[in-house]
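> no sequence on this one, just coordinates:
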């Protein structure tokens, strides 16, 4: 076994790998960018090495810098995690050239399975069923259109060299094909450096089932059952579970055999995942999608139902040990479900969110793989996933209940998250009954955040009134102390309720009476500072105030962001809302999030229609179009390549007279 292993990744996966290394007594080496200098994985490793600035292209994707860090620290092996360089054959070659073991498959598996077109053709020749389709490599748009017509619509256009749903476009008619090709190529070139496309028949209402495999260098190949990854949004997985509620024992055996055949066909080594599409109305019929030659984000659900540490198996296989587990040893016990917690705003169309994590508190009784802690900063430089919450129980119903309760108890203050949306999703009848397909989330009504619980409003009002009272008391005054006490005292009558006004996230003004004073304890402090950033009230409510004055409160399983208002500010907001209601739509188009302008779709001075795309912003590996709010003449204020702030004006659309 290795003495020292470098983890070429960040966030929750780096921390998860480091945990197993520590358990096995192996020295761990972390790498970090300038944005991650104080990240949890850096402090938890035995050694940490800086590899570059925040941009991933100049740090976590810099092969020379990562290999140099491994050589410098005496690492005998490199664990790539997932994403970044985990499926990069050039990185595997560079490790080998430096005498370092790449904890992953060999070059042949990386090359064959790293190209969706080649992988599909390859496994099809080894008896694995595949979806009808064709490669667009070397074809003109006219050739593609002709082949698309022959294959039949609807089609799925996707980059050949990538994964994670990036660049995928659904095309239902020939008229939609040109725009889909342009978008898919642009995303593929930016994300993977290769704009080759693959077009496949779109299977309506599919389920996404994947099979975990392990293979050693001695010819041993086994599978660890399947995972259901059907709940996706924009081809990104949101909730995963093991086993699948629709796969019976016979189908599981067939799926496992197909996955093992795919792995054996490329002399696979290590942990890998073979992904299949399963028709919702015919769960016994499945088609190969791709093979991920790495650990998957959702691997914890397999670990919980099998009791097998997949990272340990990766390490042992990379150290040339034969598998110590036979297929007959694999038993699936109970049910496990994982929810991905993203820093994003579901009520704003799932736009990625950034900011400082004022308070982080993981739920008890479940497994949480977190990338953040109190004091962490979530930036736009990397993927917005900040944690995974995984529940395990004897059956699926109990696992769903346990996961929902855990999400309710997970506290993230300071950054918007999708936790509220995840709880709404888990409560859906289709999810509860296991009647799912990959389009389920897209068919849900637009998400609206729940009303702030009464306990949250009362606690927020208490925090604000206590703060104001303390400020007033500290100010020199010749008036009676009654004026600064803010107690609601009245002469000759009962005390008036002490209230505070707030603006909620959706722009509403809320007035709340303060809760009765009670004991408050610190729940978190900013790193490197003694300033308390969070307060836990006696009734279980947690509150924290950000530097911008926003008060974040968690109560009754709901997190609410509130902006305290003076009486004058509340009155001005009410008046502005009335004026907006009587006016036309806003002519200013603002950036929905911080990011880079990757496309400007119209010329300055052009006439546009309502809903026409004006520009596209890219951040956190996702593209977000900005469209005209009404018809008119456009004035463009940005250019391709510009970095923009959230709410920065990108263009103006002047309505025609």
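Received, thanks. Model, not experiment: these values are computed from the prediction. Numbering: from 1, shown residues only.
> all contacts plus neighbour counts: C-alpha atoms, from now on.
OK.
> Same question for the lengthiest helix in the chain: list its buried residues.
For the chain, the helix with the greatest residue count under DSSP state H is helix 454-474. Judged by neighbour count (16 or more other CA atoms under 10 Å), helix 454-474 contains these buried residues: 455-466, 469, 472.
> How about stretch 628-639?
Neighbour-count burial for stretch 628-639 [16+ other CA under 10 Å]: 628, 629, 630, 631, 632, 633, 634, 635, 636, 638.
> Just say helix, strand or coil for the last one.
In this case it means residue 638. coil (DSSP: H, G, I helix; E, B strand; the rest coil).
> Could you report the distance from it to residue 326?
59 Å (CA to CA, to the nearest Å).
> Show the contacting residues for residue 362.
368, 409, 410, 411 (CA atoms under 8 Å, 6 or more residues apart in numbering).
> next one: residue 374
357, 358, 359, 360, 361, 524, 525, 526, 527.
> In what element of secondary structure is it found?
Of the helices and strands defined by DSSP states H and E, none includes residue 374.
> And residue 423, by the same measure?
If you go by DSSP H and E, residue 423 is part of helix 419-426.
> next one: that helix to chain centre, how far?
14 Å (CA atoms, centre = their mean, to the nearest Å).
> following it, which helix or strand comes up?
Next along the chain after helix 419-426, with elements defined by DSSP H and E, is helix 429-433.
> Output the contacting helices and strands for the helix or strand following that next one.
For helix 429-433, the following helix or strand on the C-terminal side (DSSP H and E) is helix 440-443. On a contact count with 3 or more CA pairs under 8 Å, 6 or more residues apart in numbering; DSSP states H and E, helix 440-443 meets strand 221-233.
> The strand it packs on vs helix 419-426, what angle?
110 degrees (axes from the mean of the first three to the mean of the last three CA atoms, to 10 degrees).
> contact partners of strand 221-233?
206-215, 237-245, 252, 255-256, 259-260, 263-264, 301-302, 306, 326-327, 330, 332, 436-442.
> thinking again about what came up before, if you count contacts, what does the helix holding residue 423 end up packed against?
strand 335-342, helix 396-409.
> just the angle between it and helix 396-409, please?
Going by the same axes, to 10 degrees, helix 419-426 makes 160 degrees with helix 396-409.
> Okay, buried residues for helix 419-426 please.
419, 420, 421, 422, 423, 424, 425, 426.
> Which strand or helix spans residue 210?
Assigned by DSSP H and E, residue 210 falls in strand 206-215.
> another structure for you, compare them:
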């Protein structure tokens, strides 16, 4: 039983000291999630919104205050505008969500000076834990072990390089001021360290405004295990168990679960106590997460990594196994209440697992995508074991200005195996038109034997991700399969749904519309990553199926010549069913099975001299000057979108001609540079 059910009602819901009005200084799914608890507690909620932000979160609030338009520093990252919004709305407190200003000590201090309660820890705790170097020293003073490394303020590259030799390779470069994987780089070869340090400093400065770095020994076969803590203003500190977050790509979490399948009860208690001591080391107040790195073969020796002084993206899995609403606890603590929960009250009920749905294309190297959500259906749940925290709805445009995570799907069940199955079913049953996502990849990842067995480490997706992504065609999504029954004149919609693919052949091909269905209809779509084929064939016997409800959708086709054509409320009227092999469509001409065989990747052809942006984003670095001669593979331009940086490299040796400058906003497919083939030696002779 969840512990909320075990507590005295008067203790749980006494709101005598609770706030009347709370402003949420965030957007998207976390703003919507916080608003839900505010509504449950009868607290008036206030949202903030940038004028050009397509997020649907304002509709979930009692009042909305606009922040104007412009870059993030002038909207969601502007302390002055957030405080002005709080004053204008009469908010007594501000909940920062996560990201943005949630771990900004200056913001916490500014709230205090303005007489507004910051729903989070004291500024001093944010400052200490926000600097990973000072955090190491603080927890070591409480007997908490840290990863061996070199961590002192003001280390330049020369000192870090010398320190790395003493620590021993492989090493992990980490920004002192940041988290979330941004600016982190594993280095195995000493020769690669100078370049990695330069990249890490640039990323750290861009993300956190501070390029201070430190280095730790890279733990072999590491597992990422974090512990949720709660601390009140009266000295009470407890933990709510741990979360396993080892399934991550490039240090960004993908799948999280609670509890960890690695730990025994004794190990769980020990790591929980280490987290409590960590919180005490800085006088922590509120909800926080202490992150540990654990060697898979030594789970009894956790090393402190960092403390996130805010609510975590993956907090729902803890809520589902404990029955504790963490946002409610944040509010009560910020209002000055004592914790009404003792450590002995925490009972872990079953298992919960969360998948992050990202706007990215696994088949294209996980590059960020985008587009308008033209149709959306979340899975139906009658058991209470499924939760969707979403930041999009029909009509939402997913762009490159914000994080690529658009929703979280969380499943809870009595056992880990049942929770995984419930999550896989939920991912299968949902559909989302208009934006390419990692949904198919998530389902395939959850089928992996190692994942099923709980044999995880933080490098698993980096090692196996390409192989898993290549297998996705075996498990086609309905978005692609349903194209087979659309009218011929809207065939181009498949391009939008598949990330810019262009049709190669109409759906009613010469082999196609036969009453006998001997061959069937075929539609083929191609993009830069390969070819996807949709085949429609007649079936004589009804198959085992599941009904799929598809609403009418608006479709906009942008043709290569620049013309635009809209098909308003395109009717999708025919009964449609999903089978293990694809989509079964019942029509006046009989029953048809719409199949989507695997995408076939194109063979690597001769290198093109043009470098096009693989995603919409911003040019963050130009590594060469116009007219420079470069070797094949040399870095030319770096593009950043949705907190991900992609380096474009010279496809051939030759002379570079630049068509973009640092800071430029670029579209997917836009030419940023060309390379005139020829060796550097040839160029020198010509001169």
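Here it is on my side, so go on. Please read these numbers as outputs of a predicted model, since none were measured by experiment.
> ok, now how distant is the most centrally placed residue in the second structure from residue 337 of the second structure?
Nearest residue to the geometric centre of the second structure (CA atoms, centre = their mean): residue 405, 3.9 Å. Residue 405 of the second structure sits 34 Å away from residue 337 of the second structure, going by CA to CA.
> can you map out the helices along the stretch 101-250 of the second structure?
Using DSSP state H, counting those that start in this stretch, the helices of the stretch 101-250 of the second structure run over 105-113, 123-130, 132-140, 157-167, 193-208.
> Of the ones you listed, which is nearest residue 297 of the second structure?
Residue 297 of the second structure sits nearest to helix 157-167 of all the helices of the stretch 101-250 of the second structure, at 21.0 Å, using CA to CA.
> and the closest one, how far from the first structure on average?
With mean CA distance after the TM-score superposition for the first structure, helix 157-167 of the second structure departs from the first structure by a mean of 2.1 Å once superposed.
> re earlier: give me the range in the second structure that the strand holding residue 210 of the first structure lines up against.
Under TM-score structural alignment, strand 206-215 of the first structure corresponds to residues 222-231 of the second structure.
> Superposed on the first structure, what's the mean shift for that stretch?
Mean for stretch 222-231 of the second structure is 0.5 Å (mean CA distance after the TM-score superposition for the first structure).
> just to revisit the earlier point, identify the residues contacting the nearest residue to the residue nearest to the centre of the second structure once chain neighbours are set aside.
Excluding its sequence neighbours, the residue lying closest to residue 405 of the second structure (CA to CA, 6 or more residues apart in numbering) is residue 358, at 4.3 Å. Going by CA under 8 Å, 6+ apart, residue 358 of the second structure touches 404, 405, 406, 407, 437, 438, 439.
> From those residues, pick the one nearest residue 638 of the second structure.
The closest of the contacts of residue 358 of the second structure, once distances to residue 638 of the second structure are taken by CA to CA, is residue 404, at 18.2 Å.
> Need the counterpart of the closest one in the first structure.
So, by TM-score structural alignment, residue 404 of the second structure is matched to residue 384.
> same question, residue 380 of the second structure
By TM-score structural alignment, residue 380 of the second structure lines up with residue 364.
> ok, for that match, nearest residue in space, not its chain neighbours?
Counting by CA to CA, 6+ apart, the residue nearest residue 364 of the first structure is residue 406, at 7.2 Å.
> Can you verify my assumption that that neighbour contacts residue 361?
No. Counting by CA atoms under 8 Å, residue 406 of the first structure sits too far from residue 361 to count as a contact (10.9 Å).
> the more surrounded of those two?
Taking neighbours as other CA atoms under 10 Å, residue 406 of the first structure and residue 361 compare with residue 406 leading, 23 against 16.
> mind listing what the equivalent of that one over in the second structure touches?
Structural alignment (TM-score structural alignment) places residue 406 of the first structure against residue 426 in the second structure. Residues in contact with residue 426 of the second structure, defined by CA under 8 Å, 6+ apart, are 379, 386, 409.
> which of the residues you listed also appear as contacts in the first structure?
On the basis of both residues aligned by TM-score structural alignment, their matches' CA atoms under 8 Å, what survives of the contacts of residue 426 of the second structure in the first structure is 379, 386, 409.
> Now secondary structure and neighbour count too, for those, in a markdown table please.
Output for these, formatted as a markdown table (DSSP: H, G, I helix; E, B strand; the rest coil; neighbours: other CA atoms under 10 Å):
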| residue | secondary structure | neighbour count |
| --- | --- | --- |
| 379 | coil | 15 |
| 386 | strand | 22 |
| 409 | strand | 22 |
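> related to what we said a few turns ago, next, give me the two most distant ones among the contacts of residue 374 of the first structure.
Between all members of the contacts of residue 374 of the first structure, the farthest pair (by CA to CA) comes out as 361 and 527, at 15.4 Å.
> Alignment lookup: residue 434 of the first structure to the second structure.
Per TM-score structural alignment, residue 434 of the first structure is aligned with residue 454.
> Any figure for the gap between that match and residue 48 of the second structure?
41 Å.
> Of these two, give the one with the bigger neighbour count.
residue 48 (26 against 15).
> Helix, strand, or coil at that one?
Assignment for residue 48 of the second structure (three-state DSSP): strand.
> Just give me the match in the first structure for it.
Match for residue 48 of the second structure (TM-score structural alignment): residue 31.
> close enough to count as contact, that match and residue 48?
Yes. The pair residue 31 of the first structure / residue 48 is scored as a contact, 5.5 Å apart, by CA under 8 Å.
> The corresponding residue of the second structure for residue 46 of the first structure and residue 231 of the second structure, how far apart?
Using TM-score structural alignment, the partner of residue 46 of the first structure in the second structure is residue 62. Using CA to CA, residue 62 of the second structure is found at 29 Å from residue 231 of the second structure.
> same question, residue 522 of the second structure
Distance from residue 522 of the second structure to residue 231 of the second structure, by CA to CA: 61 Å.
> who touches residue 43 of the second structure in this structure?
19, 20, 21, 22.
> Take these and lay them out in JSON lines including neighbour count and secondary structure.
Formatted as JSON lines, these follow (neighbours: other CA atoms under 10 Å; DSSP: H, G, I helix; E, B strand; the rest coil):
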{"residue": "19", "neighbour count": "20", "secondary structure": "coil"}
{"residue": "20", "neighbour count": "16", "secondary structure": "coil"}
{"residue": "21", "neighbour count": "19", "secondary structure": "strand"}
{"residue": "22", "neighbour count": "26", "secondary structure": "strand"}
